[in-house]
Each structure stands twice: as structure tokens, then as C-alpha cells.
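> Quick one, fold the following:
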Amino acid sequence: MTTVLPVPHDRLDFTALEAPVDPAAVRAFRQATKASGSQNATTGVQAITTVFGVVVVVVVFFVFAIIGTVFVSLFLSSFGGAFNDVPVVLLLFPLFVVAALVLVVVAIVRRVRRGSDWQRWYRLDRFAAANGFDFAVTSPDPPYPGTVFGLGRNRTSYDRLRSTSGRFAELGSYRYTTGSGDDERVSSWGYIAVALDRPVPHMLLDARANDRVFSSLPSAFARSQVLSLEGDFDRHFTLYAPSAYERDALYVFTPDLMALLIDEAAGWDVELVDRWLFLYAPDPIDSADVGAWRRAFRAADLVGAKVVSRTQRYADERSGGDAHQASDAPEASVAPEASAAFLGQAAPPRPGEPTIAPGGRRLRGGIRWASIAGVVGVIVWWIFVTRLTGR
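From the prediction side, this is the model:
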């Protein structure tokens, strides 16, 4: 099993991400990037996002301070005149203000420690040059078929590293916008994309480690497609496979691959679709954290190589392809969708390449229980408030 990266994960040179940088070199990089006109539109995006987030948190704290003051006032009034001489606002409001100020200071300190956007981008550009990758501050509307890539608007990959030789592989973060007005929301993900040699059925592993109350995935799938695997794998992932593709899923997810996923990708959702392997994290990759990049590259290399080896001779019998064969053939260099992805086009099928039958190309959607729970919660709250106020 060989690497899927231009350089194996254990031989990547991370010096550029850790060594001190020359301010003059950063300025030259900034000028050259701006002169190219390709990436200057996002300058300061993360700084603005940080400031906006801090402002939102402060506003929320002030709102809770007011609400808390009202409720405590009502509570203390039930004790008669014992607390009449103590202004309630003096009991609560300063605590909320101090907490808000602490959050502001923490955000500023973290921002200073991370360095400027241009300094961070310069480091990533140098790292990419040293390890066979192409770096882009942003890459609009990536043409991938994965679950998180077709949602919302303003779809953008950022802090993106893409292989320039060998098998196509890409790592970075991704964001998109949903809703409008007061309900507008920006969702961000960390992702890994690896090109496969052959098309595969749509299969998805929902990692339990990155779930909250409900799945972190933005789309729901019918529970009738859940397939249980051996051992304790089900404690770490929920596997979705198209109906009647259980044997195909077992062909791909062998015990050694399952063990590797538990060890190296427990915090990533994993998706196989068309000729792609995707890994998603519900938070963007911290591009200033060398440890985060090391873990991401390790997962991309180890999991990617194993999935490639398990799928490189797969064929869907339902579409007229050959039966499953042993997966001991050497890996191909670059899957054809690599060049297509650069151009934002759909990858053409290879001559004579097997295809996936219609029933296995996409998982069936299901009920989004988080949305239902939210609606039920609003109704219960409305009933509670109505009865409390007697209206």
C-alpha cells in the first residue's frame, strides 16, 4: 500500500509552519498575491469573523444579564423586604460584564498568538511548495459531489492544499451560507478529498465522536439503510449503505479498514461517492495549528491508501460489471477527475469503466430529527409561557 500524498505523511516537512517568518518575505508574498488578483478578496475575513463572534457573545451576555436580573428580582421579591435594600443589578450584572470582558481578552490573545492572516497564508504557501502541494487562500464553489458541498450559497474552500502530482488529494476548510436575514448562518467544515480509481456505491460513515445531541452531518439519511458491522465498530461509526448493497459494503469495509478508521479517523465523517473519498470534520481545520495539519495529513494518507486499495478493483454486478476481484493490483497514479476538478467540471467516465447501478449511486434521504426537536421545543416553550402568563 503506497501513499496517496505527494510525500508520505511521516516524511512531510512542517518546518515552514513552525519556523519564524521574515516580515519582509511576508510583505513580498502579500504584494505578489494581491498583484495576481486571485486571492485578495478574502483578506481579513477571519479577523472580521472573530470580531463579529466576540460582539455576538457580548450581546448575548448582556441579554442574559437583563433576563437574569428580572428573574432574580422576582425571586427575591417573594422573600418580602429582606432584600429590599440590595439592588439586584449589583448582584448579577457585574458578573456578566466581567465574563464578557474575559471572553474578549481571550479572543484577542488567541488572535495575536495566531499571527496575521498574511503571515499564516505565507507559511501555508511555503509548506505547500516544500511538499508538492498547491496552496490557495480561497477556492470558490468546489465541484465535489459530497454531502456537505452542494448546500447553501457562497460555497468556498479556504486554506486549501491540493496535490500537484501523483494521486489527486486535497485538504482544507469549507464554508457555505444558509438562510437569510436574522436566520442567516455560515457553516464551516474541515475536509479531505481523495480521488479513487473506480466509481463506488454511495456509502457514508457518521462518526459518533463528533456528534452532539444529533448527528453533525447537514443531511439526514433513511435509517433503513444503516448496516451493522462486526466488533465494536458500531460504537464509533454509523454506516449507511444503499439497500441491497450490504455485501458490497462488507467488501470495502474489511476489519483492517475498520480498525484503521477507529484509530485514525474517529473524529471524521467518511463518505464514498462516485469516484471520491471524503472525510469531514464539523469544525474547520485550524490552519495555524501544526498538530491539526499533522493529524489531517496522517488520516488522509493512511485511510486514503487503504480505501483506494479496497476499491481499485471494485465492480457493481448490478450494472453489468465483473464480480468483485482481489484488491492486490497496483494503484493508478491520478484518477481522471483530478484534472476535471481543477476545471470545475464533472469527470468523464473511463473507456470500458464499470458504473454503479442507479439504486446504489445515492443514499435515500431521511428525517432531520434535530429540526423536529427544535419545532417541538418551540411549541413546548410557547405552551409553558402561555400558561405562566395566563394568556
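> from here on, contacts and neighbour counts on C-alpha atoms
OK.
> So for stretch 218-235, what gets flagged as buried?
220, 221, 225, 226, 227, 229, 233, 234 (16 or more other C-alpha atoms under 10 Å).
> go on, stretch 255-274?
Applying a neighbour-count criterion of 16+ other C-alpha under 10 Å, one finds 257-258, 260-262, 264-274 buried in stretch 255-274.
> So which other helices or strands are in contact with the lengthiest helix in the chain?
As assigned by DSSP state H, the longest helix anywhere in the chain is helix 45-77. Judged by 3 or more C-alpha pairs under 8 Å, 6 or more residues apart in numbering; DSSP states H and E, helix 45-77 is in contact with helix 88-114.
> Another sequence for comparison is provided below:
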Amino acid sequence: MARIRSHLRGPREREAEEYRLARFAEANGFTYTTGQLDPERSAVLFGVGTSRVVSDLIEGVTPRPFETANYSFDTWVGRVRMPRAANYVSFELWGGLPAMTIVAKAPPAAAWEPPAPQERIRIEGDFASRFEVFTARATEEAVRHLLSPEAQAAITAVAAQCDIEVTADRVFVIARRQLPMAEPAYWERIADLASLMTLLEARGRGDRTAAFEGADLGRRTRREALFAAPRVARAAVVGCLLPLAIGLAAAAVLTRIVVG
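Predicted structure coming up:
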């Protein structure tokens, strides 16, 4: 797996993260795979570029079937190689949603193109200042109905820096950078995203939707920290994540030693 890249700085840090994620996955009944070359997924992202590699792939069934991983690939401008990185979470859909792509305006890296025949549709309000929405003409009204003010607020709360693609039976939430998967806040974020999926499905069925818990200030602060630029000091993390029931009470022990 020499082609696998990581946001970590050296082999010792990489080995420590693999160990912690493997222990975490085992404790929670998930499966952990160190890496996967040329992954095939239904989102457009996985057909872009060359040297496509998934790293730290974790799959589970709670709170709904999901998989998450960091991802790297290369794009080219002439003969110049442009390394790209992403992180994704995908969830299995329990109810039908119209195929669509929601593209965040905030991340600095350029987004990949939504799949044909999707085209940009007009969305009113503050949501339009943060996201662009694409879908086929045949599903435009269904997407407008789905993106109620409550749904827009929930997406903004938990995925403001991410792109979202709905395919036939899955939803992909894609960050245009790698994220620290060994952090407890990462898994709290996955719980919030799972709640978002439930809200969107309820909206798609026409059910009444409740207030979205992911808007809590503390959770929002921890989510934003995941996307913050790395600190100058390098932190070595000792120990492993304790069993974490996503969507229930979470427990984790992390001891940090600043070494530089």
C-alpha cells in the first residue's frame, strides 16, 4: 500500500493511527481496512483523476449502514500533477430521495462537476449564499420540496464545508480535505450526519420533522475544529478510542503529548 497517502507526518504516527482506528472499529463492531486502491463508488468523485486511493476505511451498520474514509487522487494540468485529498461519509438510504448534488461555496479547493444531466437550480434565501444545488429537470420540484427551511438549516449546521451527492441508494457527504478520523469529534459528526439523513428522508416522505439536535453550539464548535488548519505544534496521541455507540452516549479517552 505504498501509494496510500495520509495527513500524518511520518510512519510512526501513521502506525499509531492505524492501531487506534483498528481497535476502535473492533470495539464498536465495525470493520476496518487500512487501504483500498481504485475504489468503485457511485459518487462522481470516485471517477475523477488517477492514482485513486481510499485509506482508513471503516464500515458499520449503526445507526444505519455507513462507510467513511480519507481519500486521495491526482489530477493533471498538462504535465503537472496536482495531488488532491478528500474525506467522505456515505450512508445507505432507507427511503427514496431525488438524485442531486449540493456544492459548498466555502472550501478553497475546486469542486468536481456534478453528473449529467444535472444542472444548477435556483434556491432562495441564505442557503444560496453557501451552496449551489444541481439536479435533473425532472426532479427539480422534488428537490425544492426536500430542501425546506428546516432541511436547509440542518445541512448548513452539520455540512457547511462539504459537498453532498445523492445517488440511487446512497448519500455521500464529501469534505475536500482529509480529516482526523481518530478524533472523538469525527464520530460525533458522523452521528450528526446520520440524523441529517433521517431528517431528509422524513422530509422526502412528507412526514413532520423535529428540531435538529446537531445545531448544538458545543457540537458545532467541535465539528469546526475538525476542519481547522493543523497547529504548528505536532501532537502525539497515546491510547485508543473506547467503544463509541454512534447516536448514543459517546465515551473516548485521548491523552495528548505536545512534542514540537
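> Which stretches in the stretch 101-250 of the first structure count as helices?
Along the stretch 101-250 of the first structure, the segments classed as helices by DSSP state H, counting those that start in this stretch run 117-131, 246-252.
> Tell me which of the ones you listed is the most buried.
Using mean count of other C-alpha atoms under 10 Å, the stretch among the helices of the stretch 101-250 of the first structure with the largest mean neighbour count is helix 117-131, at a mean of 20.
> about what we covered before: inside helices: which ones of the buried residues of stretch 255-274 of the first structure?
257, 258, 260, 261, 262, 264.
> so what corresponds to the first one in the second structure?
Just to be clear, that refers to residue 257 of the first structure. Residue 257 of the first structure maps onto residue 151 in the second structure, with residues paired by TM-score structural alignment.
> Nearest residue to that match in space, please, no chain neighbours.
Nearest non-adjacent residue to residue 151 of the second structure, counting by C-alpha to C-alpha, 6 or more residues apart in numbering: residue 200, 6.7 Å away.
> Now check the first structure for the residue matching the one you found.
That one, residue 200 of the second structure, aligns with residue 307 by TM-score structural alignment.
> hang on, isn't its match packed against residue 249?
No: between residue 307 of the first structure and residue 249 there is no contact, the gap being 11.7 Å when judged by C-alpha atoms under 8 Å.
> Find the residues that touch each one of those two.
Counting by C-alpha atoms under 8 Å, 6 or more residues apart in numbering, residue 307 of the first structure and residue 249 have no common neighbour.
> host element of the match of residue 200 of the second structure?
Residue 307 of the first structure belongs to helix 290-311 when assigned by DSSP states H and E.
> Flag every buried residue along that helix.
293, 296-311.
> same question, stretch 58-71 of the first structure
So, applying 16+ other C-alpha under 10 Å, buried residues of stretch 58-71 of the first structure: 58, 61, 62, 65, 68, 69.
> got it, and stretch 46-59 of the second structure?
46, 52, 53, 54, 55, 56, 57, 58, 59.
> just how off-centre is it within its chain?
Between the centre of stretch 46-59 of the second structure and the centre of its host chain there is 13 Å, according to C-alpha atoms, centre = their mean, to the nearest Å.
> Likewise for stretch 285-303 of the first structure?
Per C-alpha atoms, centre = their mean, the centroid offset for stretch 285-303 of the first structure relative to its chain is 13 Å.
> Show me what the helix holding residue 307 of the first structure packs onto, helices and strands only.
Using 3+ C-alpha pairs under 8 Å, 6+ apart: helix 290-311 of the first structure touches strand 185-207, helix 246-252, helix 255-264.
> In the second structure, what range does the helix or strand following it match?
Downstream of helix 290-311 of the first structure, the next assigned helix or strand under DSSP H and E is helix 337-343. Per TM-score structural alignment, helix 337-343 of the first structure has no counterpart in the second structure.
> Look up the counterpart of the next helix or strand along the chain from helix 337-343 of the first structure in the second structure, residue range please.
Using DSSP H and E, the helix or strand that follows helix 337-343 of the first structure in sequence is helix 358-361. Under TM-score structural alignment, helix 358-361 of the first structure has no counterpart anywhere in the second structure.
> What is the subsequent helix or strand relative to helix 358-361 of the first structure?
Following helix 358-361 of the first structure toward the C-terminus (DSSP H and E): helix 369-389.
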